[in-house]
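Peer 1: Coordinates only, no sequence provided:
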């Protein structure tokens, strides 16, 4: 397990797009107003690194976190495929929700923090003869697909789409969570604001503004990335993989998700909105979608069986606000189910 790296920006942002098929069935509460990122800029400067550093010692090594780690051991099983040559070359594109730091062994050498137990590795292992090119990278956003990405240790990573070649037969894409800093605003900025008004809704109250436009842009960017994949690998099967449920559906938050009590409806709306924006991008591009939000229902951060770590990094299991092995294996199972249908 690698230790001592600088904390990656959480890869999971927000939502405020009401016209999608799911959101149109909901009346949004006043607390679920769009987040104006500029209003959160001062607290974000302090909060961007806070989530994953919360469980670190002074020397940079991770310390034991809370006991809410049941999801790390409740993973579904994977059965190897008997077929050969079904997907000879598989390319995995994405951010840290694909790279899955600390699940369990992590390569920190290039700054991308890809783990040995992430869902691309599990999917590739289930098919005989499949060669995996996993170029997912913590901190990536949609611009990292077409241009150089600077990782947290300053290394330069080439455009992820460079890995997609004409002979690629399978591509999974999970991206959008880091675009416009939405996830950082939620788990970083909102957590910081909660300290000033723990019983109120300080994050939702920062004002209306850019969220609807931002989510529409994420949808457009996802669709554009898919077109870029098609241009490079016209015969590849493409699956867009969504984001999980991190915010509880109930009326109470928990210590592992340190947002103000009144911000819970807003955070839930943000959580679902991002998932919907990515799903709409996949639909717009006419490719298959892996509904991770639905898949992880009941396994949010505050649940009895969380598949996403809370504010504390769990050494050897998950980075703060990132997936446990159970979530990665569940995603792999769902991808394999879709591929085998």
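Peer 2: Arrived safely. All values derive from a computational prediction rather than experimental measurement.
Peer 1: Every contact and neighbour count from this point should use C-alpha atoms.
Peer 2: Noted.
Peer 1: what's the neighbour count on the residue lying closest to residue 116 once chain neighbours are set aside?
Peer 2: With sequence-adjacent residues excluded and distances taken as CA to CA, 6 or more residues apart in numbering, residue 116 is closest to residue 105, at 5.4 Å. Neighbour count for residue 105, taken as other CA atoms under 10 Å: 18.
Peer 1: Residue 92 is in what secondary structure piece?
Peer 2: If you go by DSSP states H and E, residue 92 is part of strand 89-94.
Peer 1: What's the first helix or strand after that strand?
Peer 2: Following strand 89-94 in sequence order, the next helix or strand is helix 96-99 (DSSP H and E).
Peer 1: helices and strands around that next one, which ones?
Peer 2: Other helices and strands packing on helix 96-99, by 3 or more CA pairs under 8 Å, 6 or more residues apart in numbering; DSSP states H and E, are strand 114-115.
Peer 1: From residue 274, how far out is residue 285?
Peer 2: Using CA to CA, to the nearest Å, residue 285 is found at 17 Å from residue 274.
Peer 1: Go ahead and confirm residue 132 touches residue 124.
Peer 2: Yes. Using CA atoms under 8 Å, residue 132 is in contact with residue 124, at 6.1 Å.
Peer 1: any residues in contact with both of the two?
Peer 2: By the contact definition CA atoms under 8 Å, 6 or more residues apart in numbering, residue 132 and residue 124 are jointly contacted by residue 90.
Peer 1: Who has more neighbours out of those two?
Peer 2: For residue 132 versus residue 124, neighbours defined as other CA under 10 Å are more numerous around residue 124 (25 against 20).
Peer 1: rewinding a little: so for residue 285 and residue 274, which sits in the more crowded spot?
Peer 2: More neighbours surround residue 274 than the other of residue 285 and residue 274, with 29 against 19 (other CA under 10 Å).
Peer 1: Just the element for that one, please.
Peer 2: Going by DSSP H and E, residue 274 is in helix 264-285.
Peer 1: what packs against the following helix or strand past that helix?
Peer 2: Once the chain leaves helix 264-285, the next helix or strand it forms, by DSSP H and E, is strand 288-290. Contacts defined by 3+ CA pairs under 8 Å, 6+ apart place strand 288-290 against strand 237-241, helix 264-285, helix 325-340.
Peer 1: Put this next to the first one:
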């Protein structure tokens, strides 16, 4: 995909509003008073935004996909019960206030991705589309947010998850690099901005991994799995800017979920 700068700005602005399994047709939030064996929490990278085949029971906003890695894992492993709570656009606050109901003493596995929204990645994408100083400033502000508010919010969220699900294995998955450097995109962000965005993703993953380790959780890195499949690669597993499906921009495709995220959860669980 060859996004223009104008499209990138528009997509980033709109993106900020919107960054088991037994049967896909019946996958939905489990009753909040009943603990589930596997609980999938988090943001759009866990809900499957960008993967298509969205579950009607989840509503339009959460974009929970039957091709998302939590659904695929649950199909393969058949946990005693499965609650799929991940939702497009969720930050740590939304996970804390809206997604933790099914956790309990019988929960054996929890997976989640969260942190991109808290870090202001939509602003980073918008600013980097303008290039130069705005991009560097946005990345600097995002790194400050990662080291400060995000780290504190993750500590709070992780503590509550552990308290509510004391016996669960908790797998925190990271984020892939968005861009393949020296790739095939002739248009869109300049190479230096693409590198700056990837560096910001690395720092985000470092912060998430450290907080996860401090709480006894397992961090699953997906950058190596997505290597060679970023935006501007010959076989991308991430959407570039799509003005016709704006909330899917910068999100994993169905292959990104099945070949990038699912093996990472398999290894960690």
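Peer 2: The structure has been received and is ready for your questions. Please read these numbers as outputs of a predicted model, since none were measured by experiment.
Peer 1: Counterpart of the residue nearest to residue 116 of the first structure over in the second structure?
Peer 2: Aligned by TM-score structural alignment, residue 105 of the first structure pairs with residue 53 of the second structure.
Peer 1: which element is residue 137 of the second structure on?
Peer 2: Assigning secondary structure by DSSP H and E places residue 137 of the second structure in helix 132-145.
Peer 1: who touches that helix?
Peer 2: For helix 132-145 of the second structure, contacts defined as CA under 8 Å, 6+ apart pick out 118-121, 123-124, 127-129, 193, 196-197, 200, 203-204.
Peer 1: which residues of the second structure does the strand holding residue 92 of the first structure align to?
Peer 2: Mapping strand 89-94 of the first structure onto the second structure (TM-score structural alignment) gives residues 37-42.
Peer 1: contacts for that stretch?
Peer 2: For stretch 37-42 of the second structure, the external contacting residues (CA under 8 Å, 6+ apart) are 20, 46, 70, 74, 79-87, 90-92, 95, 99-100, 102-103, 106-114.
Peer 1: Ok, stretch 63-72 of the second structure next?
Peer 2: With CA under 8 Å, 6+ apart as the test, stretch 63-72 of the second structure has contacts from 20-21, 24, 40, 44, 46-49, 51-55, 58, 84, 86-88, 111, 254, 257-258, 261-262.
Peer 1: Could you do stretch 147-161 of the second structure as well?
Peer 2: 92-93, 95-96, 100, 103, 115, 118-119, 207-208, 211-212, 215.
Peer 1: If you rank those residues by neighbours, which is first?
Peer 2: Tallying neighbours with other CA under 10 Å puts residue 103 at the head of the contacts of stretch 147-161 of the second structure, with 29 neighbours.
Peer 1: show me the residues around residue 291 of the first structure that make contact.
Peer 2: The contact partners of residue 291 of the first structure, taken as CA under 8 Å, 6+ apart, are 241-243, 279.
Peer 1: which one in the second structure is aligned with it?
Peer 2: Per TM-score structural alignment, residue 291 of the first structure is aligned with residue 221.
Peer 1: Over to residue 276 of the first structure?
Peer 2: Residue 276 of the first structure maps onto residue 206 in the second structure, by TM-score structural alignment.
Peer 1: Which residue ranges of the stretch 1-150 of the second structure form strands?
Peer 2: Counting by DSSP state E, counting those that start in this stretch, the segments of the stretch 1-150 of the second structure that form strands are 38-42, 82-84, 109-113.
Peer 1: angle of the first one against strand 169-173?
Peer 2: Between the axes of strand 38-42 of the second structure and strand 169-173, defined by axes from the mean of the first three to the mean of the last three CA atoms, to 10 degrees, the angle is 30 degrees.
Peer 1: what's the mean gap between strand 38-42 of the second structure and the aligned bit of the first structure?
Peer 2: Superposing on the first structure and averaging over aligned pairs (mean CA distance after the TM-score superposition for the first structure), strand 38-42 of the second structure comes out at 0.5 Å.
Peer 1: And for the second one?
Peer 2: Compared with the first structure after fitting, strand 82-84 of the second structure has a mean deviation of 0.7 Å; criterion: mean CA distance after the TM-score superposition for the first structure.
Peer 1: name the helices or strands packed onto that strand?
Peer 2: Packing partners of strand 82-84 of the second structure (3+ CA pairs under 8 Å, 6+ apart): strand 38-42, helix 69-77.
Peer 1: And the furthest pair within the contacts of residue 291 of the first structure?
Peer 2: The distance between the two most remote of these (CA to CA) is 9.5 Å, for 243 and 279.
Peer 1: more neighbours, these two?
Peer 2: residue 243 (28 against 25).
Peer 1: Return the residues in contact with the counterpart of the more buried one in the second structure.
Peer 2: In the second structure, the residue paired with residue 243 of the first structure according to TM-score structural alignment is residue 175. Taking CA under 8 Å, 6+ apart as the contact definition, residue 175 of the second structure lies against 113, 201, 205, 221-223.
Peer 1: Tell me the gap between the helix holding residue 274 of the first structure and the middle of its chain.
Peer 2: 12 Å (CA atoms, centre = their mean, to the nearest Å).
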